[in-house]
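In: 3D model of this:
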Amino acid sequence: MAQAEVSQPVVVTTPALPMTIPAEHGATWAGQRNVWLWRLAGYLGMALSLLLIGLPVYWMISNAFKLSQEIYHLPPTLYPHNPTLQNFVNAWHAVPFDRYYVNTIITTFFGSGFEVLFGVTSAYAFVFLRFPKREWLFLILLAALMVPGQITILPNYVTIGLLGWINTYQGIIVPGASVAYGTFLLRQYYKTLPIDILDAAKVDGAGHLRTLVAIVLPLAKPAIVSFGLLSIVAKWNDYLWPLVITTTKDMRVLPIGIRWLMVEEGTIEWGNVMAGAIFVVIPVLLVFLYAQRYIVDGIAAGAVKG
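Out: Purely as a prediction, here's the structure:
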């Protein structure tokens, strides 16, 4: 008998396909990784900034409640072991802080008010009025931003002296009542306003004053408030010009009061100085925290269009 043939199974092999990730998925993963890296870098930068800014503030508050022995103790203590309010009492009686508060409020209120008024009106003129050499005048205004304020102290002092305003409120207020930065900031914001609304106001017969008050000011409120707050902080913390232009202790302002705490005694009582610094910081800090969102919105919107 013939031997039966046994059929062998046929094995079909196919080449292995490489396991590859589509290009779009790889790009998506790389993009997400970059986003996370940038976000991590942002958080680290924010934490570092918070540490650099918050640590001196914490140290000021901590030392304001410490006794002198604890302030000079080595190694330094991170928090007061025996908190006391005596430093605040000593600081308040060492210099006339009540009078300094009055002087600072007056100079800050009127100085910032005039600065905002001049900034609002001059920015309107640069954007909505047509007059010869407008762009050249704006370039001169930008050049004024590059001049350090210390350079103008001597000519301002001579001018104030000729007017007889030495050691007066107007002598402190007037030289800083108009600053180029306010005009620049508000001009940049005005240029982002919808032109259709302004044209409609002109068709209705609105003049420049009505357009400014009824149309421009409400639309530009974030920029105006942000500039006003920046001006308030600058005027409240101003030290050099009030020191130069005033000659009596009754006309000094709060930042100068802190300096008086440092020279009033033979040795510096740092607890009193830190308590005095808190007297200066708290009012403007509350105002700043209340309206800080306007500062961010105003500066960001003013940078949208040049």
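
In: Could you use CA atoms for every contact and neighbour count after this?
Out: Will do.

In: who's in contact with the spatially closest residue to P80 that is not a sequence neighbour?
Out: In this structure, P80 finds its nearest non-sequential neighbour in K66, 5.3 Å apart by Cα to Cα, 6 or more residues apart in numbering. With contacts defined as Cα atoms under 8 Å, 6 or more residues apart in numbering, the neighbours of K66 are P80, H81, N82, P83, T84, N87, G271.

In: The same query, at a cut-off of 7 Å, please.
Out: Residues in contact with K66 (Cα atoms under 7 Å, 6 or more residues apart in numbering) are P80, N82, P83, T84, G271.

In: how near is the residue lying closest to the third one once chain neighbours are set aside to N90?
Out: Setting aside the residues directly before and after it, P83 is nearest to F65 in space (Cα to Cα, 6+ apart), at 5.0 Å. Look at F65 and N90: by Cα to Cα, to the nearest Å, they are 12 Å apart.

In: With P175 instead?
Out: According to Cα to Cα, P175 stands 34 Å off from N90.

In: Same question for P56.
Out: Distance from P56 to N90, counting by Cα to Cα: 22 Å.

In: okay, the two: which has more neighbours?
Out: Per other Cα atoms under 10 Å, whichever of P56 and N90 has more neighbours is N90, with 17 against 11.

In: OK, contacts around the more buried one?
Out: Contact analysis of N90 by Cα under 7 Å, 6+ apart lists N272.

In: Let's compare: structure for the following, please.
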Amino acid sequence: MRGGRLARGGRLARRGRLTRRTPAWEKALRYVLMLAVLAVTVGPFLWQLSTSFKGTTEDIYTSPPRFLPEHPTLHNYREVARIIPVWDYALNSLKVAAASVVTNLAGASMAGYALARLRFRGRKAAGIAFVMALLVPLESIVIAQFTMVRDLHLNNTLVAVALPGAVGALNVLLMRNAFAAVPREIEEAAVIDGATAWQRFLRIGLPSVRGTLAVVAIFAFMGAWDDFLWPLIVLSDPDRFTLTVGLDYLHGTFTQNPRLVAAGTVIAVAPLVVMFACLQRYFFRGAGEGAVKG
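Out: Reported below is the predicted structural model:
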């Protein structure tokens, strides 16, 4: 009886420590730090968004700077579409990004499951190889990649743009850690019931790591959509340019009109914002992946 009262008293004491009120100065400091981080990370994009809606008669170099446009207009977006085939470039980038997402989801999930659950000779060496691949900078292998796609007669194609990032080493390691966190008892019960490795992968593994799959999809889409160096090297036909390469014309030819550059930047960033908004619930859940619902 006495032990029960002591246990209840300990729980109440811990609950009291967890629910203690935060001092006002600590709250204020947290909000100041969050606002500072928000200004540094989101501020430049919001400024570009504001600049993209400012007309040619509005001075964007006023002091102090004026954030909200006086007369918002879509003229800059129409002008970007008139100068370069921005929507064709966006379609090319979307094709490459979609291919990267599909191949990374399929390839990284299968490789991660094999590293985490299957027993085969050389499994540890394969895991070390994926870790070592993260340490190799792109600039050191770009010539070898270009030689490979040239020998395959794929240069100047969107397939060549998507091929090097078809399965990312980081995505494989993310999936491996997610599968390793799934309780083994569930798979052992499936083995007793006669489930094959593919059945365990499709019916137990994948439903348990949906959050990490969303993380991999976002990383793959962002990496393919934002890539500039590799498409610039492998593509020579302007009709096949991706959005990042095509928008470089705005920086080189129309530097005197930052409104057009800002409009092109917003066009390039908007799909990333939309995708993250759609998958953000699964993205944040993927940080604690591994829990299995009953």
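
In: what residue of the second structure takes the place of the residue nearest to P80 of the first structure?
Out: Using TM-score structural alignment, the partner of K66 of the first structure in the second structure is K54.

In: roughly how far apart are that match and I60 of the second structure?
Out: For K54 of the second structure relative to I60 of the second structure (Cα to Cα), the value is 8 Å.

In: T22 of the second structure too?
Out: 42 Å.

In: Looking at these two now, which is surrounded by more residues?
Out: With neighbours defined as other Cα under 10 Å, T22 of the second structure and I60 compare such that I60 has more, 17 against 8.

In: so is that one in a helix, a strand, or just coil?
Out: coil (DSSP: H, G, I helix; E, B strand; the rest coil).

In: hey, where'd the strands end up in the stretch 51-200 of the first structure?
Out: With DSSP state E, counting those that start in this stretch as the definition, the stretch 51-200 of the first structure shows no strands.

In: And the helices in it?
Out: In the stretch 51-200 of the first structure, the helices defined using DSSP state H, counting those that start in this stretch lie at 68-71, 86-94, 97-128, 134-145, 153-163, 169-173, 180-190, 195-203.

In: Under the alignment, what does V101 of the second structure map to in the first structure?
Out: Counting by TM-score structural alignment, V101 of the second structure lines up with S112 in the first structure.

In: Would you mind giving the helices of the stretch 51-200 of the first structure as a markdown table with distance to L289 of the first structure added?
Out: A markdown table is the format used below for these (distance: least, Cα to Cα, whole Å):
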| stretch | distance to L289 of the first structure |
| --- | --- |
| helix 68-71 | 30 |
| helix 86-94 | 23 |
| helix 97-128 | 18 |
| helix 134-145 | 27 |
| helix 153-163 | 32 |
| helix 169-173 | 25 |
| helix 180-190 | 21 |
| helix 195-203 | 33 |
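
In: so which of those helices is the most packed in?
Out: Mean neighbour count, computed with mean count of other Cα atoms under 10 Å, is highest for helix 180-190 among those, reaching a mean of 23.

In: whereabouts in the second structure does that helix align?
Out: Using TM-score structural alignment, helix 180-190 of the first structure pairs with 169-179 in the second structure.

In: contact partners of the matching stretch?
Out: With contact meaning Cα under 7 Å, 6+ apart, stretch 169-179 of the second structure is reached by 108-109, 111-113, 115-116, 130, 133-134, 205, 209, 212, 216, 289-290.

In: before we move on, the earlier item: how about the contacts of K66 of the first structure in a markdown table, adding distance to V244 of the first structure?
Out: A markdown table is the format used below for the contacts of K66 of the first structure (distance: Cα to Cα, whole Å):
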| residue | distance to V244 of the first structure |
| --- | --- |
| P80 | 37 |
| N82 | 40 |
| P83 | 37 |
| T84 | 35 |
| G271 | 27 |
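
In: from these, which would you call buried?
Out: For the contacts of K66 of the first structure, a burial check counting by 16 or more other Cα atoms under 10 Å picks out P80, G271.

In: Which pair of the contacts of K66 of the first structure spans the longest distance?
Out: N82 and G271 (13.0 Å; Cα to Cα).

In: Can you get me a residue count around I204 of the second structure?
Out: I204 of the second structure - counted by other Cα under 10 Å - has 17 other residues nearby.

In: ok, so what distance separates it from T196 of the second structure?
Out: Relative to T196 of the second structure, I204 of the second structure is positioned 11 Å away (Cα to Cα).

In: Likewise for A90 of the second structure?
Out: As defined by Cα to Cα, A90 of the second structure lies at a distance of 42 Å from T196 of the second structure.

In: ranges for the strands of the stretch 201-306 of the first structure?
Out: With DSSP E, counting those that start in this stretch as the definition, the stretch 201-306 of the first structure shows no strands.

In: Now do the helices in it.
Out: Taking DSSP H, counting those that start in this stretch, the helices of the stretch 201-306 of the first structure run over residues 208-211, 217-219, 221-236, 240-245, 254-263, 270-290, 292-302.

In: Quick test: name the residue nearest the centre of the first structure.
Out: When the first structure is reduced to its mean C-alpha position, the nearest residue by Cα atoms, centre = their mean turns out to be L230, at 5.6 Å.

In: Now do the contacts for the residue nearest to P83 of the first structure.
Out: With contact set as Cα under 7 Å, 6+ apart, F65 of the first structure has these partners: P80, P83, T84, L85, N87.
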